[in-house]
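My questions are about this predicted structure, shown below with the sequence.
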Amino acid sequence: MSNAWNQTRRMKRFTVGLMTTPEYYGWQSKRVNDNIPEPSEESVQSMEECLKGKNKADEDLDSLKTDYKKLRLSMRTARLGKTSEQWLQEIHEEKSKTDRWERKFQEAQT
């Protein structure tokens, strides 16, 4: 294990030693990174435009929240926001009411 550690350490020292030559420093100072495109003036967005966009997004989000709250309220008032268990309970109650009325109707006919 220590032998592998020493080999790795020696290699790192060797590599770093080669990279710190005066030729390397000269090359590094002249190097231009072509991989990163410089922004053109057309694609640069001003701070005001960024803020306008953010404000618009915030307004849209607030509008969506308001619409969602209105929808939830209308669902509650229309009794649509129930769980399946609540719907089953209501169906059961309505069936028993229907059965009672049918019995009363049959009694009235006889």
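Structure received. Numbering: from 1, shown residues only.

use CA for all of it now, contacts and neighbours both
Noted.

For N55, see how far away the residue most central in space within the chain is.
The centre of the chain sits closest to L61, judged by CA atoms, centre = their mean, with a distance of 13.6 Å. Remark: distance between L61 and N55 (CA to CA, to the nearest Å) = 10 Å.

And here is the other one:
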Amino acid sequence: MSTAWNQTLRMKILAVGPSMTPEYSQWHDQRVNDNILMSNLETARSLEEHLQNKAEEDLDSLKMDYKKLRRLMRTTGLGKTSEQWRQEIQEEKTKVDQWEKKF
């Protein structure tokens, strides 16, 4: 009998993974998915629409500013070319000469 204790016994062991109930499996899947940020199509669409509207508003504002600037340049004469300035200076010199002759 003493030799029987010294013998190595081999047994076939069936390894079975942890058994999960359907409730636990569903809870686990939901828990894992709760940690993953998913894009919401409605949120993405509304954000895209918001950005589109903002871009259109900014473009309209820029157009208005451009029109105001062009109008201001015309009224102050800043939009003239150098040739137009030369012509205006020449006209003013002619007017000055005419006034000097009168007086």
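On my side now, so go ahead. All values reported here derive from a predicted model rather than from experimental measurement.

related to what we said a few turns ago, how about the residue nearest to the centre of the first structure, what's its partner in the second structure?
Under the alignment (TM-score structural alignment), L61 of the first structure pairs with L59 in the second structure.

Which elements pack onto the host helix or strand of that match?
Assigned by DSSP states H and E, L59 of the second structure belongs to helix 41-76. Applying 3 or more CA pairs under 8 Å, 6 or more residues apart in numbering; DSSP states H and E, we find helix 41-76 of the second structure packed against no helix or strand.

quick one: it to chain centroid distance?
15 Å (CA atoms, centre = their mean, to the nearest Å).

ok, now stretch 67-87 of the second structure?
That offset, for stretch 67-87 of the second structure, works out to 37 Å (CA atoms, centre = their mean).

Can you list the buried residues in it?
The neighbour-count check on stretch 67-87 of the second structure (16 or more other CA atoms under 10 Å) flags nothing as buried.

got it, and stretch 100-110 of the first structure?
Under 16+ other CA under 10 Å, stretch 100-110 of the first structure has no buried positions.

D60 of the first structure and Q106 of the first structure, how far apart?
Distance from D60 of the first structure to Q106 of the first structure, by CA to CA: 60 Å.

So what does E102 of the first structure match up with in the second structure?
Checking with TM-score structural alignment, E102 of the first structure has E100 as its match.

helix or strand for its match, which one?
Using DSSP H and E, E100 of the second structure falls within helix 82-102.
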